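mind folding the following:
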Amino acid sequence: MQFTADQTDLAAAVSYAAHSLPAKPPVPVLAGLLLDAGDDTLRISAFDYETSSDTTIAAGVMDTGRALVSGRLLTDIASRIRGAVRVELTGPRLVLTAGSARFTLPTLPLEDYPALPDAGAASGTLPGPAFTEAVTQVASALGHDDALPVLSGISLHHDHGAGTLTFTATDRYRYAVRTLQWKRCDLTGDRTTLAPGKASWTRSRPSPATAPST
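Just a heads-up that it's a prediction; the model follows:
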């Protein structure tokens, strides 16, 4: 595996994916970020058996391939370097070069890493800033009682007739609701699902968002 990428794009993608890394991973490989260099793209993924993160950036790929490296180390390095970044997999090491800076990271065993979940087809799209605002608003009413996990989730309701997606949350004492208009939604009929509130809140970000299947 060998590729080049813009430092700003790489740092943003690594930081985004790293948010899903567990603080205390049950197995060492879950502390890693999976790098997959394909046709002029670099896919960066994280997975802890419950929540997955996946993002893709443009890259100049000379040799395709995959590598699993420590998410903490890669995040720290990517945030400090500047300019164009060259990454090359050399045996069990990932060598990252930017200007006069050079870093060598040990890789983690790919064969021990779990298969990433299939996100499925998109149901529609929502404006990123509006999605972030909606999730943040309703998250103020999330419950925190582990004995009642249903109250710690955010309900997503698709109204087929109105073409809207409504976010709601309640801890039995407070109730928060926000409705957004879908774009290019292909769902048929009304649909409702419950998303883990903590994951939805921490993963929302102000960028164009593709809504998950419901």
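
make it CA atoms for all contacts and neighbour counts henceforth
Fine.

buried residues in the host helix or strand of Leu89?
Secondary structure assignment for Leu89, by DSSP states H and E: strand 84-90. For strand 84-90, the neighbour count (16 or more other Cα atoms under 10 Å) marks 85-89 as buried.

make TSV out of those and add distance to Ser45.
TSV is the format used below for the buried residues of strand 84-90 (distance: Cα to Cα, whole Å):
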residue	distance to Ser45
Val85	19
Arg86	19
Val87	17
Glu88	18
Leu89	17
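
and the two most separated of those residues?
In the buried residues of strand 84-90, two members sit farther apart than any others by Cα to Cα. They are Val85 and Leu89, at 13.4 Å.

identify the contacts common to the two.
Shared contacts of Val85 and Leu89 (Cα atoms under 8 Å, 6 or more residues apart in numbering): none.

about what we covered before: out of the buried residues of strand 84-90, flag the one nearest to Ala12.
Using Cα to Cα, Val85 is the member of the buried residues of strand 84-90 that sits closest to Ala12, with 13.4 Å.

run this one through as well so I can compare:
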Amino acid sequence: MRQVAVIDYGMGNLHSIAKALQHVGEDVEVVVSAEPEVILAAERVVFPGVGAIADCMAALQRLGLDEVIRRVAADRPLLGICLGLQALLEESEEGGRVRCLGLLPGRVVRFSAGLRDEHGLPLKIPHMGWNQVWPTRSHPLWEGIDAGTRFYFVHSYYAKPARAEDVAAVCRYPDPFACALARDNLFAVQFHPEKSQWAGLRLLQNFLRWTP
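Predicted structure coming up:
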């Protein structure tokens, strides 16, 4: 049976993610673990996260999971979700300047104050709720998901990758920002697939089928 590991470092909606993966996976065993040997034994890995990036990085380093994630990213499918996307970049301005994993060049910045929509109405921070996602290139994880499909977001910071080719999708709030990044066997999303109904389940199913 194929094994999928969900990284447990104390910051993530782990039960919902594991349940969603189990729901869409045939002959898949989902394990939630903080043990490096368990994670490294899995065929593919999910890196979720909610909360503050400084706490995320401190927990990863304390548990030795920062190096585990780097090893996983080198040789098997890795899916980052929400904070798990932001941590893949080089640094975040949240809480000052926090060094991240550096697997993708770029940084994480906060939405500017005073944002307004096309009608001049103020936009709230955090960006919370359903919003459309527009793929910028084809990728196996978009299979069966139309451009403009809505996914569920909750975040105040967003990724600014240094390379345009790493962007896999954008969302508008109100200007376009990168909401999915992809390179080689790494794919990461700012939205929450486990909260995004059929579209999120389809993306997770695509991840389980993906062979980079």
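
any idea what the TM-score is?
Remark: TM-score between the superposed chains equals 0.28 [TM-score structural alignment, normalised by the length of structure 2]; 112 aligned residues with a Cα RMSD of 6.3 Å.

for the closest residue in space to Glu88 of structure 1 that isn't next to it in sequence, give me its contacts.
Nearest residue to Glu88 of structure 1 in three dimensions, chain neighbours excluded: Gln2, at 4.3 Å (Cα to Cα, 6 or more residues apart in numbering). Contact analysis of Gln2 of structure 1 by Cα under 8 Å, 6+ apart lists 37, 61-65, 86-89.

remind me, longest helix of structure 2?
When structure 2 is parsed with DSSP state H, its longest helix is helix 197-209.

which helices and strands does that one pack with?
Packing partners of helix 197-209 of structure 2 (3 or more Cα pairs under 8 Å, 6 or more residues apart in numbering; DSSP states H and E): helix 14-24, strand 149-155.

and the last one, what does it pack onto?
Spelled out, that is strand 149-155 of structure 2. strand 127-135, helix 197-209.

what comes up buried for the longest one?
Neighbour-count burial for helix 197-209 of structure 2 flags 199-208 (criterion: 16+ other Cα under 10 Å).

okay, buried residues for stretch 154-163 of structure 2 please.
For stretch 154-163 of structure 2, the neighbour count (16+ other Cα under 10 Å) marks 154-155, 157-161 as buried.

C-terminal to whatever helix or strand Ala195 of structure 1 lives in, what's the next element?
Element membership for Ala195 of structure 1 (DSSP H and E) is strand 191-196. Downstream of strand 191-196 of structure 1, the first helix or strand assigned by DSSP H and E is helix 197-203.

who are the packing partners of that following helix?
Counting contacts by 3+ Cα pairs under 8 Å, 6+ apart, helix 197-203 of structure 1 packs against helix 128-139, strand 153-159.

Thr192 of structure 1: which of those is closest?
Comparing these by Cα to Cα, strand 153-159 comes nearest, at 4.3 Å.

and the angle for the next helix or strand after the closest one with helix 128-139?
Under the assignment DSSP H and E, the closest C-terminal helix or strand after strand 153-159 of structure 1 is strand 164-170. Interaxial angle, strand 164-170 of structure 1 versus helix 128-139 (axes from the mean of the first three to the mean of the last three Cα atoms, to 10 degrees): 30 degrees.

residues of whatever helix or strand comes next after strand 164-170 of structure 1 that come out buried?
Next along the chain after strand 164-170 of structure 1, taking DSSP H and E as the criterion, comes strand 175-181. Of all the residues in strand 175-181 of structure 1, those buried under the rule 16+ other Cα under 10 Å are 176-181.

ok so, going back, mean neighbour count, the helices and strands packed on helix 197-209 of structure 2: which tops it?
For these, the largest average neighbour count (mean count of other Cα atoms under 10 Å) is found in strand 149-155, namely a mean of 19.

any idea of the angle that one forms with helix 197-209?
Using the same axes, to 10 degrees: strand 149-155 of structure 2 against helix 197-209 is 90 degrees.

by how many degrees do strand 149-155 of structure 2 and strand 127-135 diverge?
Going by the same axes, to 10 degrees, strand 149-155 of structure 2 makes 140 degrees with strand 127-135.

so how many other residues sit close to Ala101 of structure 1?
11 (other Cα atoms under 10 Å).

likewise Ala182 of structure 2?
The tally of other residues near Ala182 of structure 2 (other Cα under 10 Å) stands at 21.

what helix or strand does it sit in?
Per DSSP H and E, Ala182 of structure 2 falls inside strand 176-183.

got it, and Ile69 of structure 2?
Counting by DSSP H and E, Ile69 of structure 2 is found in helix 65-75.

where does Arg62 of structure 2 sit: helix, strand or coil?
Look at Arg62 of structure 2: counting by DSSP: H, G, I helix; E, B strand; the rest coil, its state is helix.
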